[in-house]
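Peer 1: here is my input; please provide its structure:
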Amino acid sequence: MTDQPVFETILYEKDATDKFATITLNRPEKLNAMNKTAIREIDAAVALAVADPDVNALVITGAGRAFSAGYDLQGADYDVDIEDWHADMGENTQALLNIWKAPIPVIASINGYALAGALELMMACDLAIAADTAKFGEPEVRHNSGPPSLFMPWLLATRDVRWLMYTGDTVDAQEALAMRLVNKVVPAAELKDATEKLARKLARMPVPAIKYAKASINNQQIAAGLMTSMDYNVQAIAALHVSRRGREWMANLGRMTLKEYLEVRDAPFKGLD
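Peer 2: Below is the predicted model of the structure:
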């Protein structure tokens, strides 16, 4: 194979003994918040794994104390029109769909916070194992935004989807397990071993079997309307961002520090969470 590309925001490592690779989001000082570089590098690393005959399974995790806090809210220009939002969210959604449709099983290993866009990243994966200290949520509704993709209704009961997407509440690992947002919860100290054990099991499966099983499961969701749902969501959230209130919230990002922004966002909900 050709030389592996050099990444700035992620690590990509192949296991020394089994046919699986690990993508680690590697911006721990920012709780692995995903900027455009990170999104594109995750997408490139997924393509690298898919193209490698020596990779039969893939793990996605985060460095430090978070899986990821979601999309990086700092440093971008939010004074844009709806076509720009369509392009931006369309690119993000396509990167997530590339994980969802990868012909190898993808495991999310959730070592801490998985919020907003990172929750979407986790839900794009086939399976999820969480540390008992992990936290999950879609807090972006509180600043007049929404998820770039819409995997949640395809995974959870509608009551749970509405709770998470209406309230912006953060739930713990056991609540996430009860909702079937994750497959398994383990003590934080055991997460790496539990994830690698599952990755080794999947890597040793007969190669065509999971590929065709995944294709059949995905086809069921496509037939039920998943792609139409994704397209509608991009249109809806882009329109939300350019609404009057949406523009006000986006303008706040340009004139506040992130700490100030989150304090203003969450202030109305103190004592209610």
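
Peer 1: alpha carbons only for contacts and neighbour counts from here, please
Peer 2: Fine.

Peer 1: what about residue 233, which helix or strand?
Peer 2: For residue 233, the host element (DSSP states H and E) is helix 226-241.

Peer 1: in that helix, what counts as buried?
Peer 2: 226, 229-231, 233-235, 237-241 (16 or more other CA atoms under 10 Å).

Peer 1: next one: stretch 134-154
Peer 2: 134-152.

Peer 1: what segments of the protein are strands?
Peer 2: Ranges of strands in the chain, per DSSP state E, are 10-14, 20-25, 57-62, 66-68, 106-110, 113-115, 127-131, 135-137, 170-172, 184-186.

Peer 1: looking at those, which is buried most?
Peer 2: The highest mean neighbour count among the strands of the chain, using mean count of other CA atoms under 10 Å, belongs to strand 66-68: a mean of 31.

Peer 1: that one packs against which elements?
Peer 2: Helices and strands touching strand 66-68, by 3 or more CA pairs under 8 Å, 6 or more residues apart in numbering; DSSP states H and E, are strand 106-110, strand 113-115.

Peer 1: try 10 Å this time
Peer 2: Contacts defined by 3 or more CA pairs under 10 Å, 6 or more residues apart in numbering; DSSP states H and E place strand 66-68 against strand 20-25, strand 57-62, strand 106-110, strand 113-115, helix 117-124, strand 135-137.

Peer 1: out of these, which gets nearest to residue 189?
Peer 2: Nearest to residue 189 among the helices and strands packed on strand 66-68 is strand 106-110 (12.1 Å), distances taken as CA to CA.

Peer 1: tell me the angle of the closest one relative to helix 117-124?
Peer 2: Per axes from the mean of the first three to the mean of the last three CA atoms, to 10 degrees, the angle that strand 106-110 makes with helix 117-124 is 140 degrees.

Peer 1: second input sequence below; structure requested for side-by-side comparison:
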Amino acid sequence: MSIEQPADQPPLLRSAEGGVVTLRMNRPSQFNALSEALLGALQAEIDALARDPGVRCVVLQSEGRAFCAGHDLREMRSQPELDYYRELFRKCGNVMQGLQALPVPVIAKVHGIATAAGCQLVASCDLAVAADTARFAVSGINVGLFCATPAVALSRNVSAKRAFEMLMTARFIDAAQAADWGLINDAVPEAELDARVRGLVDEIVAKSPTAVRYGKRMFYKQRQMALADAYDYAGDVMARNMMEADACEGIDAFLQKRPARWRS
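Peer 2: I've put the predicted structure just below:
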């Protein structure tokens, strides 16, 4: 039986420093299961981050022993109505799409388990680094519920056959497999997880904020296009990017062999 979240404990914690926003899922006793309250808090933060020009990077992590165990099954079973489930999965899908739609990179910092919608969260982030002890699964089929919405994100990260195997067998894969299959970028010893994510953040923050925002938007949009359309779109994006002050400064700095001073 799960332990209820204390009423005075918010389901999501936020901290910010130097343009880097860290969101920490805060339902440790429930393995950070995605309750309605947690989904709502994530959506509110995503909406706020999308409007904040000072944000440079977002890190998504969690409190307790697990990254995220998926949806809150006890909460789901308390309202056995089709319209309720449709709305719940719509809200969850909006959160996943919202992470990708943010104009800055989102990094999942993973420890423990990431299962079902928790694995979907990892797949929905732009980058993911995990402790080498982390494990991943889309295990809904074990309780008679195919992980349909996690399949959307999962199948856009790993190959079709790998995704289908995970979805049909519910087997866990370890962090090394997750890295090999493309679900995460890197698996590191748990003691090195903080430093590895910090290093990745520092690399991103050192780049032109303008170029990063152009780049993330372009990367996902072109993936939905035919090849010729993608090149047309990419050429227009590069031309517009060239008109920005940061591109002029960056190229001049390179030619003059000095550090760039980003203006944006």
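
Peer 1: can I get the strands of the first structure in TSV with distance to residue 246 of the first structure?
Peer 2: Shown next, in TSV, are these (distance: least, CA to CA, whole Å):
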stretch	distance to residue 246 of the first structure
strand 10-14	31
strand 20-25	29
strand 57-62	30
strand 66-68	24
strand 106-110	30
strand 113-115	20
strand 127-131	32
strand 135-137	20
strand 170-172	22
strand 184-186	36
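
Peer 1: closest to residue 251 of the first structure out of these?
Peer 2: Within these, the stretch nearest residue 251 of the first structure is strand 113-115; the backing value is 21.8 Å (CA to CA).

Peer 1: contacts for that closest one?
Peer 2: 31-33, 62, 65-71, 119-122, 130-131, 133-140, 168, 170, 172 (CA atoms under 10 Å, 6 or more residues apart in numbering).

Peer 1: by how much does that strand deviate from the second structure on average?
Peer 2: Mean deviation of strand 113-115 of the first structure relative to the second structure after superposition (mean CA distance after the TM-score superposition for the first structure): 0.6 Å.

Peer 1: so how far is that strand off the chain centroid?
Peer 2: 8 Å (CA atoms, centre = their mean, to the nearest Å).

Peer 1: tell me how far the spatially most central residue of the first structure lies from residue 106 of the first structure.
Peer 2: Geometric centre of the first structure, nearest residue: residue 121, 1.5 Å, by CA atoms, centre = their mean. Going from residue 121 of the first structure to residue 106 of the first structure by CA to CA, to the nearest Å gives 11 Å.

Peer 1: so what sits against both of those two?
Peer 2: By the contact definition CA under 10 Å, 6+ apart, residue 121 of the first structure and residue 106 are jointly contacted by 60, 99-100.

Peer 1: longest helix anywhere in the second structure?
Peer 2: Ranked by residue count under DSSP state H, the longest helix found in the second structure is helix 82-101.

Peer 1: which residue lines up with residue 48 of the second structure in the first structure?
Peer 2: Residue pairing (TM-score structural alignment): residue 48 of the second structure is matched to residue 48 of the first structure.

Peer 1: I misspoke; the intended subject was residue 191 of the second structure.
Peer 2: Matched by TM-score structural alignment, residue 191 of the second structure corresponds to residue 189 in the first structure.

Peer 1: not counting sequence-adjacent ones, nearest residue to residue 214 of the first structure?
Peer 2: Among residues not flanking residue 214 of the first structure along the chain, residue 103 sits closest, at 7.0 Å (CA to CA, 6 or more residues apart in numbering).

Peer 1: surely the one you found and residue 56 touch.
Peer 2: Yes. Residue 103 of the first structure lies in contact with residue 56 (CA atoms under 10 Å); the separation is 8.9 Å.

Peer 1: so which of these two has more stuff around it?
Peer 2: Neighbours around residue 103 of the first structure and residue 56, counted as other CA atoms under 10 Å, are more numerous at residue 56. The numbers are 27 against 21.

Peer 1: hmm, residue 46 and that one touching each other?
Peer 2: No. Residue 56 of the first structure lies out of contact with residue 46 (CA under 10 Å); the separation is 11.8 Å.

Peer 1: what touches both of these two?
Peer 2: Counting by CA under 10 Å, 6+ apart, the contacts common to residue 56 of the first structure and residue 46 are 21, 104, 106.

Peer 1: distance check, the nearest residue to the second one once chain neighbours are set aside against residue 122 of the first structure.
Peer 2: In space, residue 104 of the first structure comes closest to residue 57 once its chain neighbours are excluded; the distance is 5.4 Å by CA to CA, 6+ apart. Residue 57 of the first structure is 15 Å from residue 122 of the first structure, where distance means CA to CA.

Peer 1: same question, residue 6 of the first structure
Peer 2: To residue 122 of the first structure, residue 6 of the first structure is 24 Å away according to CA to CA.

Peer 1: same thing with residue 157 of the first structure?
Peer 2: In this view, residue 157 of the first structure and residue 122 of the first structure are 17 Å apart by CA to CA.

Peer 1: okay, the two: which has more neighbours?
Peer 2: residue 122 (29 against 13).

Peer 1: contact partners for the alignment partner in the second structure of residue 219 of the first structure?
Peer 2: Aligning on TM-score structural alignment places residue 219 of the first structure opposite residue 221 in the second structure. Contact analysis of residue 221 of the second structure by CA under 10 Å, 6+ apart lists 101, 230, 233-234.

Peer 1: buried subset of those residues?
Peer 2: 101, 230, 233-234.

Peer 1: just those now: which is nearest residue 213 of the second structure?
Peer 2: residue 101 (10.5 Å).

Peer 1: just give the nearest non-adjacent residue to that closest one, would you?
Peer 2: Nearest non-adjacent residue to residue 101 of the second structure, counting by CA to CA, 6+ apart: residue 217, 7.4 Å away.

Peer 1: so the one you found makes contact with residue 102?
Peer 2: Yes. Here residue 217 of the second structure reaches residue 102: they are 8.3 Å apart, a contact under CA under 10 Å.

Peer 1: wait, residue 11 of the second structure touches residue 35, no?
Peer 2: Yes. Using CA under 10 Å, residue 11 of the second structure is in contact with residue 35, at 8.6 Å.
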